[in-house]
Each structure stands twice: as C-alpha cells, then as structure tokens.
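Engineer: Sharing a model that was predicted from the sequence below.
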Amino acid sequence: MPTRRLLFVLTFGLVGLAVLLGLGIWQVQRLAWKEALLAEIDARIAAAPVALPVDPDPDTDRYLPVRAEGTFDRGEVHVLVSVKRVGPGYRIIAPFRTGGRRILVDRGFVPTEAKDAPRATGPIQVTGNLHWPDEIDGYTPEPDKDGNIWFARDVPALAEALDTEPVLLIARTPTDPDVTPLPVDSAGIPNDHLHYAITWFGLAAVWAAMTVYFLRRGRSRSESVKP
C-alpha cells in the first residue's frame, strides 16, 4: 500500500477513534450528572413533609413531600398497572377533600379482583409526594371510561373526570387496609448512560483494532511487492 494511502488510513482511524472516545467520555459525564440528579430527587422525596402549597407548580413542586388532612369523597378512577412479583392490578386514584379544596390522591395498588371493592372514605391524614407523571405517549390507549379502566395517570384528564384540581398526591402511608401504597421513587427515571458509555468505548476498541489491522495489511502488501 502506498505511503499516502497508509497515511489516509491512519488519519481516518485516529479521527474515528477520537470521535468514539469523545462520545464515551461525554456519556460518562452524563452518567455523573444523572446520578447527582437522582440523588437530589431521592433526598427531596424523603424530606420532611410540608403543608399542601396553595398553587402547586408541576416543575418546582414535583416530588414535594406533603402531609394533608381531609376526607376521601366518593368516586375513584382505576389505572391499569403491573407490579413486579405481584402481577396486574389497578392504581386507585380518588378525590380528596382537604382545607376546602379537592385534589387527587393515588392511594396505591389493588389486585384485579379488588377493582370494585369498597374502600374507606372517612377522615384521614395522608402523607406522600406531589407528582405529575409523564406516562402518555403515542401508543397509550384512550381510557375505557365505561369500564373505568385508564392506562396512564394523565393528571389534567383525571382532574376533569373527578372534578378536582390538577394536583396528584401519591400516598406513601396506607389509606385503606386493602390498598398497598406505591410511593414515588426514582427507580422509574431512566439512567442508561453507563450502557451507552460502554457501547461507545467498545466501538472505539473495535475501531482501533480494525485500524491497526488495515495498517498492518497495507504494510505487508507494500513489502511483498518490493523488488
């Protein structure tokens, strides 16, 4: 292989290697950022509860720990979910009257057969976290309102259905003996940066190996054609 061609292969290999290593390093940096963000969210979730804000904001008050006293009103919405090692069932979303206001409370999980069982509606203190889940995408079915089966916690739509403020408090304390709380946590927040970093570094290693291979093969061919 002529020297000019060897130089081209070397340059192309080094540039590609630099790009792949750069992407890997960037993902490592993103990993550190995401881990710091998740630690901050976990600390916020576990903080001491406060009173329900007058006008909760979906951005600044997301995951805010709240304690509220009041009464569950009649009516509830059932959101289809599946719990690991338990199976399918429903999240119970109910209207909660507190301090002259009506908000939504995610009371927790019940198995499929308990979907329409009666639940406690008397005065109670609920401790949990405010949340506006992002569970809607292009594949989410429309709710079956006749069968009272929903497929996502769409807070504005739930608030309209139950005539409450568009505020969802996810209980972390029991509100009924037969309802298992599903508290907010950071486990559902994707953190794939380590996987991406390994992928980019792996590709960089393959790229480097292929570059060395082509350089050696080119030199061998050049030496074989010498008189």
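Structural biologist: Cool, the structure landed.
Engineer: hey, let's count contacts and neighbours off CA atoms from now on
Structural biologist: Noted.
Engineer: Which strands or helices does the longest helix anywhere in the chain pack on?
Structural biologist: Counting by DSSP state H, the longest helix found in the chain is helix 3-45. Contact partners of helix 3-45 among helices and strands, from 3 or more Cα pairs under 8 Å, 6 or more residues apart in numbering; DSSP states H and E: helix 193-224.
Engineer: Below is structure B, check it against A:
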Amino acid sequence: VLVNRGWVPVRKRLPATRADGQTAGLVRITGIVRLGHAPGPFAPPAAPAQHIFYAPDGDALARGLDGPVLSIIVEADADATPPGGWPRAGVTRLAIPNDHLQYALTWYGLAAVLAVIVALAWRRARAVARGQGHR
C-alpha cells in the first residue's frame, strides 16, 4: 500500500534536507485508509519524474514505483510526525458537514409555501365554481 506520511514544504522536498524525519526498519503507522481520487479539472498536472502530485491519485502514484503496489493510500495521522517535524502528518481534515437542520428547515419551509399556494388555488377554484368569480 502507499503511505502518505504528510506534507513537506518545497524547500524540504528532498529527503536529505530532512534527515531527522527519515525512518528505517519496521514502522507502525495509524491513519485513514483512502482509495484516492483523480485530480480535479483545475489542478495543475502532476510531475511524476519529480515525485510531485497534486491529488491522492493512487493509480498514478503506483505506476511510478517499482514492484507491485496496491493503489490504496494510508494517510498517517498526526501522531506519525517524525522527529524534526517533517513530513508533517495528520494533514487530512475530516469535516463531514452536518446540514440536517438546514435541509429540514428548507424542505419543510418549501412544503409550507406549497401548502399555502394549494390552499389559495383551492379557495379560488371553489369561488369560481360557485359563480362568485375572482376575489
């Protein structure tokens, strides 16, 4: 699997510039498993030769590596930030919107407006049927 260990600034892109953050041997990582996704239409093109990607596209990342690699991405949580601070792990933000009240108010409000319109149309139709015309 692919592991997103975190973010590094451009000046620290080369591993030699962040020697404290390099790991050796077995490492235990906790994080979030993602299947990745292709970059959006406004994302700049990836530069695989320079190992620069703008979206977690597991397939594109796996193609650039030697050997069999699953295109599953584990995004390390904040506890995985190594000594020296780079790469900075835990950059994935889980912000699941809770818009239930907003949706409920919107749809019940629209239903109430529809009920008023139906009541007015029904009242007008009854008046026309009685021959009273338009009120």
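Structural biologist: Thanks, I have the structure now. The shown structure was predicted, so the numbers you read here are calculated from the model rather than taken from an experiment.
Engineer: got the residue ranges for the helices in the second structure?
Structural biologist: Counting by DSSP H, the second structure has these helices, from start to end: 58-63, 100-129.
Engineer: Off-centre distance for the longest helix of the first structure?
Structural biologist: Centroid separation for helix 3-45 of the first structure versus its chain: 23 Å, with Cα atoms, centre = their mean, to the nearest Å.
Engineer: counterpart of that helix in the second structure, which residues?
Structural biologist: Per the alignment by TM-score structural alignment, helix 3-45 of the first structure matches no residues in the second structure.
Engineer: That helix to helix 193-224, inter-axis angle?
Structural biologist: Calculated by axes from the mean of the first three to the mean of the last three Cα atoms, to 10 degrees, helix 3-45 of the first structure forms an angle of 170 degrees with helix 193-224.
Engineer: after helix 3-45 of the first structure, next one along is what?
Structural biologist: The C-terminal neighbour of helix 3-45 of the first structure among helices and strands, as given by DSSP states H and E, is strand 65-72.
Engineer: for that following strand, packing partners?
Structural biologist: strand 87-98, strand 123-130.
Engineer: Mean neighbour count, the helices of the second structure: which tops it?
Structural biologist: helix 58-63 (a mean of 18; mean count of other Cα atoms under 10 Å).
Engineer: if we compare the helices and strands packed on strand 65-72 of the first structure, which one ends up closest to residue 28 of the first structure?
Structural biologist: Among those, the nearest to residue 28 of the first structure by Cα to Cα is strand 123-130 (30.6 Å).
Engineer: buried sites along that closest one?
Structural biologist: 124, 126-130 (16 or more other Cα atoms under 10 Å).
Engineer: Now tabulate those residues in TSV and tack on distance to residue 95 of the first structure.
Structural biologist: Supplementary listing: these in TSV, determined by distance: Cα to Cα, whole Å:
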residue	distance to residue 95 of the first structure
124	13
126	12
127	15
128	15
129	16
130	14
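Engineer: Stretch 95-106 of the second structure: how far from the chain's middle?
Structural biologist: Taking Cα atoms, centre = their mean, one finds stretch 95-106 of the second structure lying 18 Å from the centre of the chain it belongs to.
Engineer: between the helices of the second structure, which gets nearest to residue 18 of the second structure?
Structural biologist: The stretch from the helices of the second structure with the least distance to residue 18 of the second structure (Cα to Cα) is helix 58-63; that distance is 21.8 Å.
Engineer: mean shift of that closest one relative to the first structure?
Structural biologist: The superposed helix 58-63 of the second structure is, by mean Cα distance after the TM-score superposition for the first structure, a mean 2.0 Å from where its aligned residues fall in the first structure.
Engineer: just to revisit the earlier point, tell me the angle the longest helix of the first structure makes with strand 65-72.
Structural biologist: Going by the same axes, to 10 degrees, helix 3-45 of the first structure makes 50 degrees with strand 65-72.
Engineer: circling back to that earlier point, right, and the helices and strands packed on strand 65-72 of the first structure - which one's nearest residue 72 of the first structure?
Structural biologist: When those are compared by Cα to Cα, strand 87-98 sits nearest residue 72 of the first structure, at 4.4 Å.
Engineer: Tell me the buried residues in that closest one?
Structural biologist: Of the residues in strand 87-98 of the first structure, those with enough neighbours to count as buried (16+ other Cα under 10 Å) are 89-98.
Engineer: give the contact list for the closest residue to residue 4 of the second structure other than its chain neighbours.
Structural biologist: Setting aside the residues directly before and after it, residue 4 of the second structure is nearest to residue 75 in space (Cα to Cα, 6 or more residues apart in numbering), at 4.7 Å. With contact taken as Cα atoms under 8 Å, 6 or more residues apart in numbering, residue 75 of the second structure is in contact with 3-6, 31-34, 89-90, 92.
Engineer: ok, whichever residue in the first structure pairs up with residue 47 of the second structure to residue 77 of the first structure distance?
Structural biologist: Here residue 47 of the second structure is matched to residue 144 in the first structure, going by TM-score structural alignment. Going from residue 144 of the first structure to residue 77 of the first structure by Cα to Cα, to the nearest Å gives 11 Å.
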